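Participant: kindly return the folded structure for what I paste below:
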Amino acid sequence: MWRHVAANGLTFLIVALFLLVGVVSWGAGQYRAPGPLAEAICFEVPQGANMRRVAQDLEAMNAVSSPVLFRMGADYSDKSGLLKAGSFRVPEGASMESIVDIVTRGGRSTCGTEVIYRIGINRTTVDVRELDPVSNQFVEVASFDKDEDAAPEGYLSVKDEIGTSFQVIVAEGATSWQITDALGKIDVLEADTTEVPPEGFLAPKSYPITRGDTVSGVLDDMVAEQEAIMAELWPNRVNDLPINSPEEALILASIIEKETGVAEERRQVASVFVNRLNQGMRLQTDPTVIYGITQGEGVLGRGLRQSELRGETPWNTYVIEGLPPTPIANPGRASIEAALNPDTTEYIFFVADGTGGHAFATNLDDHNQNVARWRAIEAERADGG
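Facilitator: Predicted coordinates:
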């Protein structure tokens, strides 16, 4: 009899094991299978939420078929403790496995409202935009000049909301004073410093920020980014450049940055200055004169006077030999690359050509002809032609 009971028990255990394996296999399949979501949504994970709360919210939005399986899958993959607060785009038909990955992988929010502070040469603008999860395209909510316009309701209503993300975009060629001043006026940052970093040592690019970050912390990030760029690019410079240090490379790059906004001619402009330095010619570039007047604190807002072109400042390259003592702005990566890898040309002159770019010349006669053409264009525009 006991043998019969043992045999029945073993049979029961085998059946139970097969059933368990089948249930686990079914659950794993459901966890990885396409979900019921009919169209993409923005899903918000509140600060302090747990996986149970998230699973319930996802079920209410018809994004998951089983909150229990969702939690079990998150636990099994050791991701339950990695939940990140924010607003995330969940695509149509997303599996429970992919949703767990979306809400635990970290990084910036991928959905919801985004506020962008654009620090430019002349002004700081603010753009508020919201992602349409279905089209995966941003829709503009508000846009205004930070210094001249009153903040619109479209900005005031979202800047303190949980889930709103922020970024600062710094334009190439902005000065350290302009950047520091603009950061101090951004109301989601803590204005803990007015100390201006050295000119040229802030990398112009996009930086994610969060409410409560400090101005000094954002500036530190910009310095670290510029240091990383220089550490990468300086060892790969071409031979026989008339610059002897990364600091001098930043000076030259800043002049290139201020002289042209046309990406395709940066290396040509760089070749002019490299040729002039190699030949012992003065650089004679207007942006350095302007920096000597403004010290980077704002824009001049008018043309240069002849007395200013002759005036002696450490930055006036019509007067001094070689490079000025500091950069005159914060150059972007492309201008640094141009300074370290200029085109090989014989150009020693350039002047505006009326198209936004420049006409280059290897000798004074050709340059004077280019200047005459530019003056004619200026005169025609002044006459309204």
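
Participant: from now on I want contacts and neighbour counts done on CA atoms only, so please keep to that.
Facilitator: OK.

Participant: and Ala74, what element?
Facilitator: Assigned by DSSP states H and E, Ala74 falls within helix 67-76.

Participant: which parts of whichever helix or strand comes after that helix are buried?
Facilitator: Note on helix 67-76: by DSSP H and E, the next helix or strand toward the C-terminus is strand 86-90. Neighbour-count burial for strand 86-90, with 16 or more other C-alpha atoms under 10 Å as criterion, is recorded at Gly86, Ser87, Phe88, Arg89, Val90.

Participant: the helix holding Ala74 - contacts with which helices or strands?
Facilitator: helix 2-32, helix 51-60, helix 96-104 (3 or more C-alpha pairs under 8 Å, 6 or more residues apart in numbering; DSSP states H and E).

Participant: neighbouring contacts of that helix?
Facilitator: If you take C-alpha atoms under 8 Å, 6 or more residues apart in numbering as the criterion, helix 67-76 is touched by 27-28, 31, 51-52, 55-56, 58-59, 64, 80, 96-97, 100.

Participant: what comes up buried for that helix?
Facilitator: Pro67, Leu69, Phe70, Arg71, Met72, Gly73, Ala74.

Participant: which of the helices and strands packed on helix 67-76 sits closest to Ile243?
Facilitator: Checking those against Ile243 by C-alpha to C-alpha gives helix 96-104 as the closest, at 47.4 Å.

Participant: and the contacts of helix 67-76, which is closest to Phe138?
Facilitator: Leu58 (23.2 Å).

Participant: give me the neighbour count for that closest one.
Facilitator: 21 (other C-alpha atoms under 10 Å).

Participant: one more to line up against the first:
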Amino acid sequence: MSEESNKTTRPAFLKWASFFLALLVLVAAILAYTAQVRFLAPGPLQQDVSVLIPRGAGLEKITGLLEKAGLLEKEGIIDDALIFQLGARYTQRSKNLKAGEYLFPAQVSMDQAIAILESGKSIAYAVTIPEGKTSQEIVDILLAEPALEGTINQTPQEGSLLPETYHFVRGDSRQSIIDRMQADLTRTLQDLWDKRQEGLPLKSPQEALILASIVEKETGVASERPLVAGVFVNRLNKSMRLQSDPTVSYGITLGKQPLGRSLTRADLKALTAYNTYTIDGLPPGPIANVGRSALEAVMQPAATKYLYFVADGTGGHAFARTLKEHNKNVRIWRSVQMK
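Facilitator: As a prediction, this is how the structure comes out:
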């Protein structure tokens, strides 16, 4: 081929090369624009759905990201894993996606889905532990909670847990809730002990906890607790036995299960370490796990001269200063029971 022919062919080749390059750039721009539109557009999800992104799935690796996209596709949140992947990488958020359980709203876009995974704001659950439960009962409650995982190392010491509503995310361990309850009890008990009323017949925070557990089991009426605590404080000051029925029940069951029956005269005479009809002073340990209200009542008991109380048939109690008054209240209570 002549030199003149080469000169003619070269401009034509460059012309076509430039054309195809421009075409490729145009196609790439169109594809990028289309992907961006799809990335930001409302997604296919028809109704809100929660998805669990498991721990240890390699979120910082491309395979981990694809795994997440697969989960989202399976739930109908996205319909193109590749665009989801490219969008996460292009916006430099692919390494920020976190494990957890997330709620995705209907028509959530891919961009919004990534933001949800990036936030780490997992769906919050709550378990409420009622006041006055024994440690074994609390363990049973936590074991029955399906959103928690794992076992509990051992049944905690009676009275070492603070009943409250505890929030957690799916996959948290049951033992972690126990640990939080114990830490909360320790902190709350010390704080209230430091602010206690002067002159209480209690030598330590532990003794206050024991008495609070008795108050907790004696009444479920919050407004009565300072008065009930005042009665027990008066009895301790006078070296009178506490004569609390819940301590008798605990001495029989040791908190492993409910007694399931009424107390008998024989029960009241039983020689157990917890029977405050037969022992002086406080029992050796708490008989339940107590809430803050009962602890506050013991640390700040009502100033009263009452020494006795009995159920009044309305959910509360009738209080008395003398045994004569108390026996009268007992007769009234028995007549209510017979109706």
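
Participant: that older thread, buried ones among the contacts of helix 67-76 of structure 1?
Facilitator: The buried subset of the contacts of helix 67-76 of structure 1 (16+ other C-alpha under 10 Å) comprises Gly27, Tyr31, Met51, Ala55, Gln56, Leu58, Glu59, Val64, Ser80, Met96, Glu97, Val100.

Participant: what span of structure 2 is stretch 353-373 of structure 1 aligned with?
Facilitator: The aligned range for stretch 353-373 of structure 1 in structure 2 is 312-332, by TM-score structural alignment.

Participant: report the distance from the matching stretch to the chain centre.
Facilitator: Put simply, stretch 312-332 of structure 2 sits 39 Å off its chain's centre (C-alpha atoms, centre = their mean, to the nearest Å).

Participant: next SSE after the helix or strand harbouring Phe19 of structure 2?
Facilitator: According to DSSP H and E, Phe19 of structure 2 maps onto helix 3-40. Where DSSP H and E defines the elements, the next helix or strand beyond helix 3-40 of structure 2 is strand 49-53.

Participant: am I right that Gln197 of structure 2 sits in a helix?
Facilitator: No. Going by DSSP: H, G, I helix; E, B strand; the rest coil, the assignment for Gln197 of structure 2 is coil, not a helix.

Participant: what's the match for it in structure 1?
Facilitator: Using TM-score structural alignment, Gln197 of structure 2 pairs with Val238 in structure 1.

Participant: which residues does Ala270 of structure 2 contact?
Facilitator: Thr278.

Participant: that one maps to what in structure 1?
Facilitator: So Ala270 of structure 2 corresponds to Gly311, using TM-score structural alignment.

Participant: mind checking how far Arg71 of structure 1 is from Glu227 of structure 1?
Facilitator: 44 Å (C-alpha to C-alpha, to the nearest Å).

Participant: shouldn't Thr128 of structure 2 be in contact with Phe168?
Facilitator: No. Assessed by C-alpha atoms under 8 Å, Thr128 of structure 2 is found out of contact with Phe168, at 11.3 Å.

Participant: okay, these two: which has more neighbours?
Facilitator: Phe168 (18 against 13).

Participant: in a strand, the more buried one, correct?
Facilitator: Yes. Membership of Phe168 of structure 2 in a strand is supported by three-state DSSP.

Participant: residues touching it, list them.
Facilitator: Here Phe168 of structure 2 is in contact with Ala124, Tyr125, Ala126 (criterion: C-alpha under 8 Å, 6+ apart).

Participant: output those residues as CSV; include the columns distance to Val290 of structure 2 and secondary structure.
Facilitator: Shown next, in CSV, are the contacts of Phe168 of structure 2 (distance: C-alpha to C-alpha, whole Å; DSSP: H, G, I helix; E, B strand; the rest coil):
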residue, distance to Val290 of structure 2, secondary structure
Ala124, 25, strand
Tyr125, 23, strand
Ala126, 19, strand
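
Participant: so is Val139 of structure 1 in a helix, a strand, or just coil?
Facilitator: Under three-state DSSP, Val139 of structure 1 falls in the strand class.
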